[in-house]
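> just to be clear, the model below is a prediction. Sequence and coordinates:
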Amino acid sequence: MTYAVGIDLGTTNSVVSVFRRGVVQTIAIDGRSTMPSVVSVREDGSILVGSAAKSRLLLDPANTVASAKRFMGNRHKFYNVAGKSLSPVDIGSMVLKRIVESTRIALGEEIRDAVITVPAYFTDAQREDTRRAGEQAGLNVLRLIPEPTAAAIAYGLDKGKDQTIMVYDLGGGTFDVSILRVQGNRFEVKGVGGNTNLGGDDFDRTIINWASEQFKIQTGIDLQSDNSRLGIIARQRLKDAAETAKIELSVSDSATIAIPDCLGHALELELSISEYNNLIAPLLQRTVNCMKSVLQDARLQPEDIDRVILVGGSTKNRAVREIVAREIKEPYTSDRVDEVVAHGAAIAAANLSLPDEVSLDVLDVTAHSLGISMLNYKEELVFKPIVPRQTTYPCKRGIIGYTNRPLQNEIDIPVFRGENTDPNYNDYLGILSLPVSPPQSEIVPVAAIFDLDADGIIHFTAVQLPPGSQSASIIENARENKGLVDLNAVEALIKSGEAQTKMAQINSK
């Protein structure tokens, strides 16, 4: 039998699991349950992925890439590695290929289908790039599932207990918080929030900055601005030492940062747990703000949460547990906190590939509002959400646009992602171009359909409304509903052949 796998494609480490014979199993890679999400290219063009690549961060940092997940969705980011130009999608694909190869050997069968997890706060572009990385690795990506939802599935499946769960997921590069209502094996997400640039890497950076400042005081050398080969190697050694100190401080009250040769000087510093907690306090406060925001969106109070689940390697930090306990309640930490997301993904994969074996119902919500800019009654441009954040998906919403000059062949609508009423403070996604065919001398209405699929990826369709009473009623209904379209009426026009659907594309800057 061929099994679908669940993959937690992480910033720092990745994990793959499979659900078979009623049990979730983590597949070891290089003898470990987690594999570093690191890629290194040798001068001869050969590629190393995982532990072997991570070991080359010290030997050849210029040709080794880590934490590429942070740049998913950035179509302008490229790594120049050993004469190759690699995008974050390419790096993610290489990591996934290594995972697939190792899993195939471990299970003795071909691996084709997979569910891949993404941060709940990932944007449409970041999700799309994650899917592309999976497809580039030869995978049939059954579904992209938010990491906190996967963790809740792993924790709550077959518990037979109705409960409201908050998942606090702090990994190497991203932070998510989700609230889910669990009823049997039905997982309904009530609210999500997070930050795709907040995680263990930032904890490391606070230690690196502190140690660099101490080193500068002692030697007068600015380690952070030395871009020579020795300077780059010294910074990588300091990063490794900082990560080791962070891990040690999860169980000890102090840690030593020692580098015998750092640009010709010995670096030896003692970092206490109180100093460390002061360094990371602003980062932890950002997670508190997210928790409060999601509670507000879900219209819940801390006492309404039955259980807080900690997920991700960075939650091993004692200060994390303390702040969650103070703000919400004493959290629950899995014995295999690094693997729980992949376990949930494996269960979801089994549900999609073998629904008779695993019964599961998951309802996720959007993390961001998607909408357009439009003129209000004061003739001011304002942001109009079409798909508001915390909307359950898959879903469809539509608006109507109009030509404003004779023989106009398309309607252009600026599209944004964000929550501010002023579109200038939101993320500009581009111009949604709605084709008009054939161009006409009179005003032509065109419906723009925002279609959010099961992976949280947005698709656009344009529907040119024909003249006639049916279109008139659709337009009048839209005016009464702040521009939102009655999709059932539009679908009826399409089925009757009176209206045709057309591709509508976002043209980015």
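Now that the structure is in, tell me what you want to look at.
> alpha carbons only for contacts and neighbour counts from here, please
OK.
> against which helices or strands is the host helix or strand of Thr461 packed?
Per DSSP states H and E: Thr461 is located in strand 458-464. Counting contacts by 3 or more CA pairs under 8 Å, 6 or more residues apart in numbering; DSSP states H and E, strand 458-464 packs against strand 445-452, strand 501-503.
> mind putting the ones you listed in TSV, distance to Thr244 included?
Below are the helices and strands packed on strand 458-464 laid out as TSV (distance: least, CA to CA, whole Å):
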stretch	distance to Thr244
strand 445-452	42
strand 501-503	51
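> who's in contact with Ala68?
By CA atoms under 8 Å, 6 or more residues apart in numbering, the residues touching Ala68 are 11, 88, 91-92.
> rerun that using 10 Å as the cut-off
Ala68 sits next to 10-12, 37-39, 77-79, 87-92, 173 when contact means CA atoms under 10 Å, 6 or more residues apart in numbering.
> from Val39, how far off is it?
9 Å (CA to CA, to the nearest Å).
> hold the first one in mind and look at this next one:
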Amino acid sequence: MTTHWAIDLGTSNTTICEDRSGRPHTVNLPDLAKLEPLTQTPVLPSCVCVMDRDGEDVLIGQEAVTYNWDGQAAGFARGFKRYLGMESGRAMARVGGRIFTAQDIASFFLREVIGKLEAQFGEDITDITIATPSGFYETYRAELQAIIRRVKHRSWWEHLWGRLRRKPTRIVFRTLDEPVAAALGYGVDVGRPTTLVAFDFGGGSMEAAVVRTHGARTVETGRAEVLAKQAVELGGDDVDRWILERFVPTAMHDWPEWEVALRWEAERVKLLASAGREGDFTFRNETYGKLDYNVLSELLAEKGLYSRMRELLDALLTELRTRHGVPAAGIDDVILEGGSTLLPEVRNVVGDVLGREKVREWLPFASVARGACIFAGGAHVEDFIYHDYGLRVLPDDEAEAEYELLIPGGTSFPTVDNFVTRYYAPGFDGQQHINLFICEIGRVAGRRVDWTERANGSRYFVPGTAGERAFCLCLNEADAGLPLNPPGKGASPRLRVTYSVDENRWLCVTVHDLHRKTDLRVEHPVVRLR
């Protein structure tokens, strides 16, 4: 069986997936990759350090970053992706008087990646898919194809003359649009026509594109129609700079040998704060301050990040409506890409503008590569619920709310009608209604929350920090409560509620009043799950 390999070649980081069993897996190259600290996804920094003028000795990924610890390595290059399509001849590094172009650097990077994969897995790579930005020109795809064929041709000749043991094999090379790949990775069925927004927030820029897939044609070609696109030059690198400005004296920024280490420390505490934890900004054994979720949120608001996001998304919707007559309600799904989507409140801002119920699961580092693998394998999408969904419980002592698990992530749908059954008693005598507040419990910084089972057999989650609370989104707070007539009395159960998920992802409830022996709701849709 052919192994499908997929590469999400990012401007800042690159992710690799392989599929040899029908289920894509993210690949870790331990010497070259780093584990993204929040989601634990292995990513390769998209960096190259050329060590000799012939380009034979090069370092890539984390090895290149470590070698360039002081930022002074002449052969160090990053950001080559953005130039590959339009300025492939742009100078990126110089070693021994020789200039290396963006095309050279991309070739070195992919050559080393493929070589390491073949060495680690002990097999030839003959099936490669690389996701490409929708707005890039065809020359970008052509450059990638030429690089892959050149790399594999050279690899074969090395095997031929070095080992004399194999015949040349045909290389299968594919490309597909990154938003399509991300949609597949998130579980969107692009086999049917759909309109989706891909919000990509990385290290250097923030982009949003409205993409329309065309059913079977999209599955066959990997190409989709871009209806609208907006971008601003603002990314995670800017957030790192804001953190430095907040904690470190300006004079320290001008020391070249300190710049890289300071940036690393800014990124470290940024990731901790985004995960709802507290981090001390420490440099040269001195602590300059603390950063937590709330402080970082305030800093981002102060610097205008959230305002810029809303402006970008509003401009996107205006373009979509003006050029194509498609209203915001015509958007089916919203997918998030890029590490900066993990920053505090970013997901909430996107949801506030485009609809929180439309925002898909959070796979900012793995979705594109995973989707590219699915595409290579025939674009079969497993449809299931990604996030956990629970009922918000409000304790009598007015402490912070806790959540009771109803629909766990990974649930296939449609479910049986009585997938979950719960009994609810009034909280006090005279209570006239009971609310069912359904909440989406997102992954806290990429990780599922820990649910604790109690004596009643149900599982609960109690957020411990502001960061954890921010990932618990109530989806139906404006819904009217279920009426109790006559009003509730005593501590015995009053309502029996059964929960199920229909074929369109709607969470439906059937509510039976035990006192009156009558149904108040029958398979009533409450919220749409993702």
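Arrived safely. Quick caveat: nothing in here was measured; it's all calculated off a predicted structure.
> TM-score for this pair?
Once superposed, the chains reach a TM-score of 0.58 (TM-score structural alignment, normalised by the length of the first structure), with 338 aligned residues with a CA RMSD of 3.4 Å.
> picking up where we left off before, so which of the contacts of Ala68 of the first structure belong to strands?
38-39, 79 (DSSP state E).
> thinking again about what came up before, residues that sit against both of Ala68 and Val39 of the first structure, list them.
Contacts common to Ala68 of the first structure and Val39, judged by CA under 10 Å, 6+ apart, are 90-92.
> I'd say Ile125 of the second structure and His153 touch.
No: distance between Ile125 of the second structure and His153: 11.7 Å, which falls outside the contact criterion (CA atoms under 10 Å).
> who has more neighbours out of those two?
For the pair Ile125 of the second structure and His153, the greater number of neighbours falls to Ile125 (19 against 15), based on other CA atoms under 10 Å.
> so where do the helices sit in the stretch 201-350 of the second structure?
216-221, 236-247, 256-274, 293-302, 305-324, 346-354 (DSSP state H, counting those that start in this stretch).
> can you redo those helices as TSV with distance to Tyr137 of the second structure?
What follows is those, written out as TSV (distance: least, CA to CA, whole Å):
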stretch	distance to Tyr137 of the second structure
helix 216-221	16
helix 236-247	25
helix 256-274	32
helix 293-302	33
helix 305-324	21
helix 346-354	28
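> the ones you listed: which one's closest to Trp161 of the second structure?
Among these, the nearest to Trp161 of the second structure by CA to CA is helix 216-221 (37.1 Å).
> tell me which residues are up against that closest one.
With CA under 10 Å, 6+ apart as the criterion, helix 216-221 of the second structure contacts 174-177, 180, 184, 189-193, 212-213, 222-225, 375-376, 378-380.
> from these, which would you call buried?
174-177, 180, 184, 189-191, 212-213, 222-224, 375-376, 379-380 (16 or more other CA atoms under 10 Å).
> which one of the shared contacts of Ala68 and Val39 of the first structure sits in the busiest neighbourhood?
In terms of neighbour count, Gly92 stands highest of those at 28 neighbours, by other CA under 10 Å.
> show me what it aligns to in the second structure.
In the second structure, the residue paired with Gly92 of the first structure according to TM-score structural alignment is Ala106.
> my guess is that match contacts Gln145, does it?
No: with contact defined as CA under 10 Å, Ala106 of the second structure does not count as touching Gln145 (11.6 Å).
> against the second structure, where does the strand holding Thr461 of the first structure fall?
Counting by TM-score structural alignment, strand 458-464 of the first structure sits on no residues of the second structure.
> quick one: that strand to strand 445-452, angle?
With axes from the mean of the first three to the mean of the last three CA atoms, to 10 degrees applied, the angle from strand 458-464 of the first structure to strand 445-452 works out at 160 degrees.
> what about the longest helix in the second structure?
If you go by DSSP state H, the second structure has its longest helix at helix 138-163.
> which parts of that one are buried?
Burial within helix 138-163 of the second structure, assessed by neighbour count using 16+ other CA under 10 Å, is assigned to 140-141, 143-145, 147-148, 151-152, 155-156.
> which among these gets closest to Asp254 of the second structure?
Tyr140 (36.4 Å).
> contacting residues around the closest one?
Contacts of Tyr140 of the second structure (CA under 10 Å, 6+ apart): 81-88, 132-133, 146.
> what's the residue nearest to Arg237 of the first structure when sequence neighbours are not counted in contact with, if anything?
Leaving aside its chain neighbours, Arg237 of the first structure sits nearest to Leu58 (6.6 Å; criterion: CA to CA, 6 or more residues apart in numbering). Taking CA under 10 Å, 6+ apart as the criterion, Leu58 of the first structure is in contact with 64, 232-237, 239-240.
> what's the match for Leu58 of the first structure in the second structure?
Using TM-score structural alignment, the equivalent of Leu58 of the first structure in the second structure is Trp69.
> before we move on, what SS does that match have?
On the three-state scheme (DSSP: H, G, I helix; E, B strand; the rest coil), Trp69 of the second structure is labelled coil.
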